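1. no sequence on hand, only this structure:
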């Protein structure tokens, strides 16, 4: 009997990539799974594959989706807030327009906040607790060369998950933050010249991320680090921030010279 066995699980952005892998693994663990994705066809395909229920919809307005998931499952015990977008890259993402920032913030941060607003009061009210799992990124711990909206919002996603754990962890709400580096998904395929940088410690398969997530849940660890090297980088950043930033600036110069963001 694992932590997900018999649980009512929702996975957002589950039509492909990490979300799909999480949904498949949850079903393998014996969970009852609701598959959410903006693309209704891919959500249905994954649901059919795992014997789950498809509830497509936009995660930035999650109330109706959560209500439909609750009706299908009886209760949402575990919520994987996985859906995310990368936003603007290019040689100068500082110039990304406000509407891009607004959309990336909406999906990568506020969608988590809005889902928690609905779920946490329900978990507290019935006394059974719940589990909230945010798919962030190593970019949320270390900073990301490239897209400013992505890096900033992933920091915010980790920060919100930490706040949620601090505030409600003693009241039965377990929280985890998934922070991988490169993963073989559509986002990595579309990273252009940054693929090599994102994969410098090897690009993982989405299934490996799902395995690491289940292991962290079983062990009660907040941070899910599918790339274990990230723990060392995170410690180095905290220990000597100026040295860390100097190293990142050197890396940025190499990227600039290679034209990877052009």
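-> Yes, it's here. The model shown is predicted, which means the values in this text are computed figures rather than measured ones. Numbers count the residues shown, from 1 in each chain.
2. from here on, contacts and neighbour counts on C-alpha atoms
-> Will do.
3. which parts of this structure are strands?
-> For the chain, the strands defined by DSSP state E occupy 8-11, 32-35, 53-54, 78-81, 130-135, 173-178, 223-224.
4. which of these sits most buried?
-> Stretch with highest mean neighbour count among the strands of the chain: strand 32-35 (a mean of 30; mean count of other C-alpha atoms under 10 Å).
5. quick one: contacts of that one?
-> Applying C-alpha atoms under 8 Å, 6 or more residues apart in numbering, the external contacts of strand 32-35 come out as 6-15, 23, 26-27, 43-44, 46-47, 51-56, 69, 72-73.
6. now do stretch 177-184
-> 17, 133-141, 158, 161, 188, 195, 198-199, 201-206, 209, 213, 222-227, 230.
7. so how far is it off the chain centroid?
-> 8 Å (C-alpha atoms, centre = their mean, to the nearest Å).
8. contacting residues for residue 36?
-> Taking C-alpha under 8 Å, 6+ apart as the criterion, residue 36 is in contact with 10-15, 43, 54-57.
9. so how far is the first residue of stretch 227-247 from its last?
-> Stretch 227-247 has an end-to-end distance of 20 Å (C-alpha to C-alpha, to the nearest Å).
10. so which bits of it are buried?
-> Residues 227, 230-231, 237, 244 are the ones in stretch 227-247 that count as buried (16 or more other C-alpha atoms under 10 Å).
11. okay, one more to line up with it:
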């Protein structure tokens, strides 16, 4: 039997690139997303098994894992990739906060609840979280996204610290700007997200594939993020002052490229940028 990977948020962007890369490498792929039509296109192009549904819910996660188990005997790697942004600060509604927490954090918790007991029985498993550089740094202009991505990294750290001696590998993918719809719809934040090089979803997928051989916790498609994180930890006041200077520039920047559509429903948007 081939190795088996489950990818959430697989209809487009990073998720689709991950499904395509694993399929090219000969893996059995189970792909999940709310967008059944786009997910069907991915399945047709890659041979993946498509499971449409809300992957942030317990039922959605169980449908993915049950399908992988019935078709292929289990799950070797689970990529918790689905994510959502809000482009809101203190004006974010309770509903926006709840959606960000459900999709960007609690979806990972629900997946781990289902997967970890099985992995402990067989002594191995791999949980990959598409977090964001925002989970190591911050995301100006999007409080729910920034907070939830920090929580996503923290949960991944906890999983690794708790279960690594029992054969479970946990990895956190933390890109900055990626050429996807989320970046295109980021409005005035585009200038900030493109200060460093923008990478393609395929480049992120390549970074993840390479990381499978190293078991490194952090997967950084933008290597400079390691330096930023070290600066933040060593000199927090200087780092915050620098971030505030960036915010001041945003405060005086007229809106450009406003979002062409509102954020999609939970589980629909794939994680794409910092």
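-> Alright, I've got the coordinates. Treat the numbers as computed from the prediction; the structure is a model and nothing was measured.
12. got a TM-score for the pair?
-> Remark: TM-score between the superposed chains equals 0.94 [TM-score structural alignment, normalised by the length of the first structure]; 254 aligned residues with a C-alpha RMSD of 1.4 Å.
13. for PyMOL, what selects the buried ones among the contacts of strand 32-35 of the first structure?
-> The PyMOL selection below is limited to those of the contacts of strand 32-35 of the first structure classed as buried (16+ other C-alpha under 10 Å):
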select buried, resi 6+7+8+9+10+11+12+13+14+15+23+26+27+43+44+46+47+52+53+54+55+56+69+72+73
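14. just the ones of the contacts of strand 32-35 of the first structure in helices?
-> Judged by DSSP state H, the subset of the contacts of strand 32-35 of the first structure located in helices is 23, 26-27, 43-44, 46-47, 69, 72-73.
15. closest to residue 152 of the first structure out of those?
-> residue 23 (26.8 Å; C-alpha to C-alpha).
16. please name the nearest non-neighbouring residue to the closest one.
-> Nearest non-adjacent residue to residue 23 of the first structure, counting by C-alpha to C-alpha, 6 or more residues apart in numbering: residue 11, 6.1 Å away.
17. what about the residue mapped onto residue 193 of the second structure from the first structure, how many residues nearby?
-> Residue correspondence to the first structure (TM-score structural alignment): residue 193 of the second structure is matched to residue 198. Counted with other C-alpha atoms under 10 Å, the neighbours of residue 198 of the first structure add up to 20.
18. list the contacts of residue 198 of the first structure.
-> Contacts of residue 198 of the first structure by C-alpha under 8 Å, 6+ apart are 181-182, 188.
19. list of residues touching stretch 210-220 of the second structure?
-> Residues from elsewhere that reach stretch 210-220 of the second structure, judged by C-alpha under 8 Å, 6+ apart: 169-175, 207-208, 226.
20. switch to 10 Å and redo it
-> 77, 126, 128-133, 153, 156-157, 160, 169-176, 204-205, 207-209, 226 (C-alpha atoms under 10 Å, 6 or more residues apart in numbering).
21. CSV for the strands of the first structure, including distance to residue 96 of the first structure?
-> Shown next, in CSV, are the strands of the first structure (distance: least, C-alpha to C-alpha, whole Å):
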stretch, distance to residue 96 of the first structure
strand 8-11, 29
strand 32-35, 32
strand 53-54, 34
strand 78-81, 25
strand 130-135, 23
strand 173-178, 26
strand 223-224, 30
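22. how about residue 110 of the first structure, what's its match in the second structure?
-> Under the alignment (TM-score structural alignment), residue 110 of the first structure pairs with residue 106 of the second structure.
23. surely that match meets residue 152?
-> Yes - the pair residue 106 of the second structure and residue 152 passes the contact test of C-alpha atoms under 10 Å, sitting 8.4 Å apart.
24. map residue 219 of the first structure onto the second structure.
-> Aligned partner of residue 219 of the first structure by TM-score structural alignment: residue 214.
25. tell me the one of the contacts of residue 198 of the first structure nearest residue 64 of the first structure?
-> residue 188 (30.7 Å).
26. and the alignment partner in the first structure of residue 173 of the second structure, how far from residue 160 of the first structure?
-> The equivalent of residue 173 of the second structure in the first structure is residue 178 (alignment by TM-score structural alignment). From residue 178 of the first structure over to residue 160 of the first structure the distance is 13 Å, taken as C-alpha to C-alpha.
27. gap between the closest residue to residue 166 of the second structure other than its chain neighbours and residue 114 of the second structure?
-> Nearest in space to residue 166 of the second structure, with sequence neighbours left out and distances taken as C-alpha to C-alpha, 6+ apart, is residue 123 at 6.1 Å. Noted for residue 123 of the second structure: a distance of 15 Å to residue 114 of the second structure, by C-alpha to C-alpha.
28. next, the contact list for residue 125 of the second structure, please.
-> If you count contacts by C-alpha under 10 Å, 6+ apart, residue 125 of the second structure has them with 75-78, 115-116, 118-119, 164, 166-170.
29. how near is the counterpart of it in the first structure to residue 32 of the first structure?
-> In the first structure, residue 125 of the second structure lines up with residue 130, judged by TM-score structural alignment. Note on residue 130 of the first structure: its distance to residue 32 of the first structure, by C-alpha to C-alpha, is 15 Å.
30. on that earlier part again, if we take the ones in helices among the contacts of strand 32-35 of the first structure, which one ends up nearest to residue 94 of the first structure?
-> For these, the nearest to residue 94 of the first structure is residue 43 (33.7 Å; C-alpha to C-alpha).
31. trace that closest one over to the second structure, please.
-> Correspondence of residue 43 of the first structure to the second structure, assessed by TM-score structural alignment: residue 39.
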